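J.: take a look and give me a structure for this.
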Amino acid sequence: MPPASAWSGLARSDGVRAAFGSACGLLVHATFAAVGLSALVMSSARALTVVKLLGGSYLIWLGVTTWRSARRGAKPTTRGRWRLPWTQLGGFGQGLWSNVLNPKAASVYLTLVPQFLTSSRPIAPQIVTLAVAHIAVVLVWSLFWTTVAAAARTAIDTPRFRRGMSRLAGGVLVVLGVRTATAS
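T.: Here you go, the predicted model:
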């Protein structure tokens, strides 16, 4: 087993990749909003239901996988039969798809962003400017907490703590997945 400092470096690099994946997910939503696809999805009950079900299913899958890893007392793995196509992308893919499949992230660009747009100027550049600001805030916030979590990990890295946190995180993800899939 690698020393604690090696685990801390792995955790930090996974967190950095996930933060940038999440930022790219926001870029996808901003692009969809700029070309009008987000409005189309949000106005179609069927399309919105599909996005909610995909997002909820993904969260449930993450929760079950995390919960199952608690039995082994190990970090969640991307090997085995519960494998999604983007798992080989690691933290980046997890961050990207968690954000792309999140209907609430899309709704930000449909409900909040329009309040800051001026109809007398081209819309797409305004959305890009707001998206860059949004991505910058998300990256700073995510990278800050990645650093805090990596530092804390060296202090609390025990098999018992990992099992408990995996069970808690898995349970929360399943609850969030069910809530996302059933939200009206």
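
J.: please make it C-alpha for all contacts and neighbour counts, starting now.
T.: Will do.

J.: and the next element down the chain from the longest helix along the chain?
T.: Counting residues, the longest helix found in the chain (DSSP state H) is helix 123-156. Sequence order places helix 159-182 as the next helix or strand after helix 123-156, per DSSP states H and E.

J.: what angle separates that following helix from helix 123-156?
T.: Relative orientation of helix 159-182 versus helix 123-156 (axes from the mean of the first three to the mean of the last three C-alpha atoms, to 10 degrees): 150 degrees.

J.: how about this one, so we can line them up?
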Amino acid sequence: MAVLPLIATPGASLTLLIQHVTEGGRRQALPVVLGTVTGLYVHAGLAVAGLSALVMHSSQAFTAVKLVGAAYLIGLGIWTWRSAAPKAAPSHRPSLRRANSVYVQALLANVLNPKAAAIYLTLVPQFIAPRQSFGGQILTLATAHALLIAAWLAVWTVLIRRASRTLRTPRFKQISARVTSAVLIALGVRSAVT
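T.: Purely as a prediction, here's the structure:
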């Protein structure tokens, strides 16, 4: 329950989900969800290994990760803006290459987000029992987090698909891509300055 408000706060994963489901249909939700969930497990693994704690306690390392993540989000936003030009109607059968690209975008958006790492360093330790397996507990909590975010993104996928008639118009897709771009750039700038 403690992670629900963090999941419900719109961020890069939801922004990518809206963009890709709008452009390519509901099948594009899967690589976004898988990339996001993989990113959570990366953070959990780094927390177990103690690397996240090192980054969070070293101001230079934290700043470097934060700036790389901010640059990635801004770059992704600029790329999305530039690709928002009107195009012919896309096929609703995504290629393997496209799915891999979406997966990598979602993975990097999560892994390069220092606030996602902070969850495993600030929130998770409050739920760890000292006399039990540290790694097992973090894995259990990461799995609960992954299931919740997957369910949240699935609900959004259904909502987006229900509005599919409107979402399929080229004009809406262009507006959606531009809004997505602006959100990604804003998230990147916010990450860089906070």
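
J.: ok now the longest helix of the first structure, how far from the chain's centre?
T.: Distance of helix 123-156 of the first structure from the chain centroid (C-alpha atoms, centre = their mean, to the nearest Å) equals 12 Å.

J.: who are the packing partners of that helix?
T.: The elements that helix 123-156 of the first structure packs onto, with contact taken as 3 or more C-alpha pairs under 8 Å, 6 or more residues apart in numbering; DSSP states H and E, are helix 4-34.

J.: packing partners for the helix or strand that the helix it packs on is followed by?
T.: Using DSSP H and E, the next helix or strand after helix 4-34 of the first structure towards the C-terminus is helix 37-43. If you count contacts as 3+ C-alpha pairs under 8 Å, 6+ apart, helix 37-43 of the first structure packs onto helix 4-34, helix 45-72, helix 103-111.

J.: what's the closest of those helices to A133 of the first structure?
T.: Evaluated over those, closeness to A133 of the first structure peaks at helix 4-34, with 10.9 Å, by C-alpha to C-alpha.

J.: in the first structure, which residues correspond to stretch 33-52 of the second structure?
T.: Against the first structure, the aligned range for stretch 33-52 of the second structure is residues 19-38 (TM-score structural alignment).

J.: give the buried residues for that stretch.
T.: Within stretch 19-38 of the first structure, the residues that count as buried by 16 or more other C-alpha atoms under 10 Å are 19-34, 38.

J.: run through who's touching that stretch.
T.: Stretch 19-38 of the first structure is contacted from outside by 39, 91-100, 105-107, 109-110, 123-124, 127-128, 131, 135, 138-139, 142-143, using C-alpha atoms under 8 Å, 6 or more residues apart in numbering.

J.: before we move on, what about stretch 131-146 of the first structure?
T.: 11-12, 15-16, 19-20, 23, 26-27, 30.

J.: and what of stretch 55-67 of the first structure?
T.: The contact list for stretch 55-67 of the first structure (C-alpha under 8 Å, 6+ apart) reads 76, 82, 98, 101-103, 166-181.

J.: state the distance from the equivalent of S119 of the first structure over in the second structure to G136 of the second structure.
T.: Under the alignment (TM-score structural alignment), S119 of the first structure pairs with P130 in the second structure. Separation of P130 of the second structure from G136 of the second structure (C-alpha to C-alpha, to the nearest Å) stands at 12 Å.
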